[in-house]
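**Q** heads up, no residue letters with this:
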């Protein structure tokens, strides 16, 4: 089983300010402070030969996009609260039809190009019903055809990842992990970027490997034989009762099975499988 080489000594003494910031961002207690390292291996359903970075909505590509390579304007935390990601803040007109988003400055794509509002316009055009414009390099305006008070929450979904306008289909994002290898319907291998605006609060693995395995029984067997660290499942099957495998949210109606070697925050999102598709960002090796 993949393991990390500890780069952070959990016995180290944190300053009060640093500890508070870290624990608040990750949602863990003092006994579970995350440490960097290792390769997270996930076996997932939903892969297809036709998958690409702009096509394919199975779980395999959803995790590859949102939980790995790309960011969205907003993020739904495990406790259900809405947080800023590439958008630092937003405000709406009184009728919730016109929305202005202040974008995070100084964020690079994996190819070194700077993220600007033009990239958000190109990414969201055709996905949001309305007019999308960029009044400034760090400001996005969305004028909806119909009012929607839930637009910021909507934009946290995997359909609304932000891509570079100059390479919408190239697998280049602003996420915590950079694509290293992509075999459609088979495998995604990504490595942690050297520097990211979420350093110290997310992205604890050195590498993440996604493998597409259509058969649920084969995915379960791969986990039970220590070949992967997490899988999506709907039936506990032979995994039930194994002491080093956690069935989540419970054994009766599992959505995922995770090795006990993988540590998780005290609260894990049930909005979508694998911590709202963000296991690669939020989990770490114990």
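**A** Yes, it's here. Quick caveat, the model's predicted, so the values are computed rather than measured.
**Q** when you work out contacts or count neighbours from here on, use the C-alpha atoms and nothing else.
**A** Will do.
**Q** so how far is the top helix by length along the chain off the chain centroid?
**A** Counting residues, the longest helix found in the chain (DSSP state H) is helix 16-26. The chain centre lies 20 Å from the centre of helix 16-26; the measure is CA atoms, centre = their mean, to the nearest Å.
**Q** which element follows it toward the C-terminus?
**A** strand 39-44 (DSSP states H and E).
**Q** buried stuff in the longest helix of the chain?
**A** 22-23, 25-26 (16 or more other CA atoms under 10 Å).
**Q** quick one: those as TSV, columns for distance to residue 109 too.
**A** Shown next, in TSV, are these (distance: CA to CA, whole Å):
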residue	distance to residue 109
22	25
23	27
25	23
26	24
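**Q** that older thread, just checking, what packs against the longest helix of the chain?
**A** Judged by 3 or more CA pairs under 8 Å, 6 or more residues apart in numbering; DSSP states H and E, helix 16-26 is in contact with no other helix or strand.
**Q** what sits up against it?
**A** 29-30, 33, 200-202, 265, 282 (CA atoms under 8 Å, 6 or more residues apart in numbering).
**Q** ok, stretch 103-112 next?
**A** By CA under 8 Å, 6+ apart, stretch 103-112 touches 73, 85-89, 114-117, 138-140, 164, 172-174, 178, 197.
**Q** now the buried members of those.
**A** Of those, these count as buried by 16+ other CA under 10 Å: 73, 85-87, 89, 115-117, 138-140, 164, 172-174, 178, 197.
**Q** for the stretch 1-150 of the chain, which segments count as strands?
**A** For the stretch 1-150 of the chain, the strands defined by DSSP state E, counting those that start in this stretch cover 39-44, 74-76, 82-84, 87-92, 98-103, 130-136, 139-144.
**Q** how about JSON lines for these, with distance to residue 57 added?
**A** Converted to JSON lines, those look like this (distance: least, CA to CA, whole Å):
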{"stretch": "strand 39-44", "distance to residue 57": "13"}
{"stretch": "strand 74-76", "distance to residue 57": "19"}
{"stretch": "strand 82-84", "distance to residue 57": "23"}
{"stretch": "strand 87-92", "distance to residue 57": "24"}
{"stretch": "strand 98-103", "distance to residue 57": "26"}
{"stretch": "strand 130-136", "distance to residue 57": "23"}
{"stretch": "strand 139-144", "distance to residue 57": "24"}
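**Q** residues contacting residue 201?
**A** Taking CA under 8 Å, 6+ apart, one finds 22, 25-26 in contact with residue 201.
**Q** tell me the secondary structure at residue 204.
**A** coil (DSSP: H, G, I helix; E, B strand; the rest coil).
**Q** alongside the first one, take a look at this:
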């Protein structure tokens, strides 16, 4: 069984276990997004005990900061529902989907300058061997760019599971600092972080997603526990996007788009932002990746 960096969702999601259902946003995409501006988002779920430790039970604030900005996972679910490679470029399973070989992306650096390698995957997997990856019998390094994963039982959905936002990859030799300060391979480097209150990320100078994602110069997340206050911040142009589940706090919808759609909204977005034709709806804010995929209108 072989899976490359693009996987047909009908084959991958044959059991219906994955709900990567998509909805058109109604916002016209611009042909050529440009690198500029700051994304400002008001989100809930922040705590004063927040850190970049993926083992914590994070709310939306930290989920967006981590997988949407600072860190990468091995695979990602694109907005169209298909599975793509992120830090893994290819995956191949045996006939029983029990033994998987993961081929890793080359020439990727962590924000501290460390070069990404197979050992980082093994160390990051070990964090979840009692929880998310409890079915992993063994994980080992084949060489600098390949990892072998053996499962207790076959699972054809294993590559999809690697897109879980909790399965971010840390530098093996500096893991404790990476968890406290936020050191990943993502598009945005931590510039300022106040747990439970504020996150500011700066776009890295060079990234393997250049020309495809990461259009904002900076990403700013503000923690606001009240839905009414988040709506007010959006109405008064203090933020460009706000996590909301209904329109009761939005007196005027002019210039505001509801995502993923009016009947099942999870966020409201200003017309100052340009969005792709489709936005992922498995998680809020375009599968938590608004900072990667959106741009300034």
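**A** Nice, I can see it. In this text, all values refer to a predicted model and were calculated from it rather than measured experimentally.
**Q** can you give me the TM-score here?
**A** With the length set by TM-score structural alignment, normalised by the length of the first structure, the two chains reach a TM-score of 0.87; 259 aligned residues with a CA RMSD of 1.5 Å.
**Q** that older thread, Throw the contacts of helix 16-26 of the first structure into TSV and include distance to residue 104 of the first structure, thanks.
**A** Output for the contacts of helix 16-26 of the first structure, formatted as TSV (distance: CA to CA, whole Å):
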residue	distance to residue 104 of the first structure
29	29
30	30
33	27
200	18
201	17
202	17
265	26
282	21
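**Q** just the buried ones out of these, please.
**A** Taking 16+ other CA under 10 Å as the criterion, what is buried in the contacts of helix 16-26 of the first structure is 33, 200-202, 265, 282.
**Q** nearest spatial neighbour of the aligned residue in the first structure for residue 216 of the second structure, skipping sequence neighbours?
**A** Taking TM-score structural alignment, the alignment pairs residue 216 of the second structure with residue 205 from the first structure. Closest residue to residue 205 of the first structure apart from its sequence neighbours, by CA to CA, 6 or more residues apart in numbering: residue 37 at 4.8 Å.
**Q** please determine how far the residue nearest to the spatial centre of the second structure is located from residue 22 of the second structure.
**A** When CA atoms, centre = their mean is applied to the second structure, the residue found nearest the centroid is residue 67 (3.3 Å). In this view, residue 67 of the second structure and residue 22 of the second structure are 19 Å apart by CA to CA, to the nearest Å.
**Q** also residue 61 of the second structure?
**A** As judged by CA to CA, residue 61 of the second structure and residue 22 of the second structure stand 22 Å apart.
**Q** ok, now residue 117 of the second structure?
**A** Residue 117 of the second structure is 33 Å from residue 22 of the second structure, by CA to CA.
**Q** residue 56 of the second structure now?
**A** As judged by CA to CA, residue 56 of the second structure and residue 22 of the second structure stand 28 Å apart.
**Q** ok, those two, which is more surrounded?
**A** residue 22 (18 against 12; other CA atoms under 10 Å).
**Q** next one: that one relative to residue 165 of the second structure, how far apart?
**A** When residue 22 of the second structure is compared with residue 165 of the second structure (using CA to CA), they lie 18 Å apart.
**Q** wait, isn't residue 213 of the first structure in contact with residue 221?
**A** No - the criterion here is CA atoms under 8 Å, and residue 213 of the first structure misses it with residue 221 at 11.0 Å.
**Q** what about the two, which has more around it?
**A** It is residue 213, of residue 213 of the first structure and residue 221, that has more neighbours when counted by other CA under 10 Å, with 22 against 17.
**Q** counterpart of residue 189 of the first structure in the second structure?
**A** Using TM-score structural alignment, residue 189 of the first structure lines up with residue 200 in the second structure.
**Q** so which residues of the second structure form helices?
**A** 9-12, 60-65, 118-126, 158-161, 175-177, 227-235, 284-287, 290-293.
**Q** re the thing from before, hang on, the residue nearest to the centre of the second structure packs against residue 73?
**A** Yes - assessed by CA under 8 Å, residue 67 of the second structure is found in contact with residue 73 at 7.4 Å.
**Q** mutual contacts of the two, please.
**A** 165, 168.
**Q** for residue 143 of the first structure, which non-adjacent residue is spatially closest?
**A** That would be residue 98: by CA to CA, 6+ apart, it lies 4.4 Å from residue 143 of the first structure.
**Q** and for residue 100 of the first structure?
**A** residue 141 (4.5 Å).
**Q** and the equivalent of that neighbour over in the second structure, how far is that from residue 201 of the second structure?
**A** Matched to the second structure by TM-score structural alignment, residue 141 of the first structure sits across from residue 148. Shown here: residue 148 of the second structure relative to residue 201 of the second structure, a distance of 33 Å by CA to CA.
**Q** so the two - more neighbours on which side?
**A** residue 201 (24 against 20).
**Q** quick one, what contacts the closest residue to the more buried one other than its chain neighbours?
**A** Leaving out its chain neighbours, the residue that sits closest to residue 201 of the second structure by CA to CA, 6+ apart is residue 190, at 4.6 Å. By CA under 8 Å, 6+ apart, the contact set of residue 190 of the second structure is 70, 181-183, 199-202.
**Q** quick check: the aligned residue for residue 83 of the second structure in the first structure?
**A** Checking TM-score structural alignment: residue 83 of the second structure goes with residue 82.
**Q** how about the nearest residue to its match, chain neighbours excluded?
**A** residue 76 (4.7 Å).
**Q** relative to residue 223 of the first structure, how far out is the one you found?
**A** Going from residue 76 of the first structure to residue 223 of the first structure by CA to CA gives 28 Å.
**Q** just residue 151 of the first structure next, same as before
**A** From residue 151 of the first structure to residue 223 of the first structure the distance is 38 Å (CA to CA).
**Q** more crowded one of the two?
**A** residue 223 (23 against 17).
**Q** so can I have TSV of the buried ones among the contacts of helix 16-26 of the first structure showing distance to residue 237 of the first structure?
**A** Formatted as TSV, those follow (distance: CA to CA, whole Å):
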residue	distance to residue 237 of the first structure
33	32
200	37
201	35
202	32
265	26
282	27
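**Q** residue 230 of the first structure: which of these is nearest?
**A** The shortest approach to residue 230 of the first structure among these belongs to residue 282, at 13.5 Å (CA to CA).
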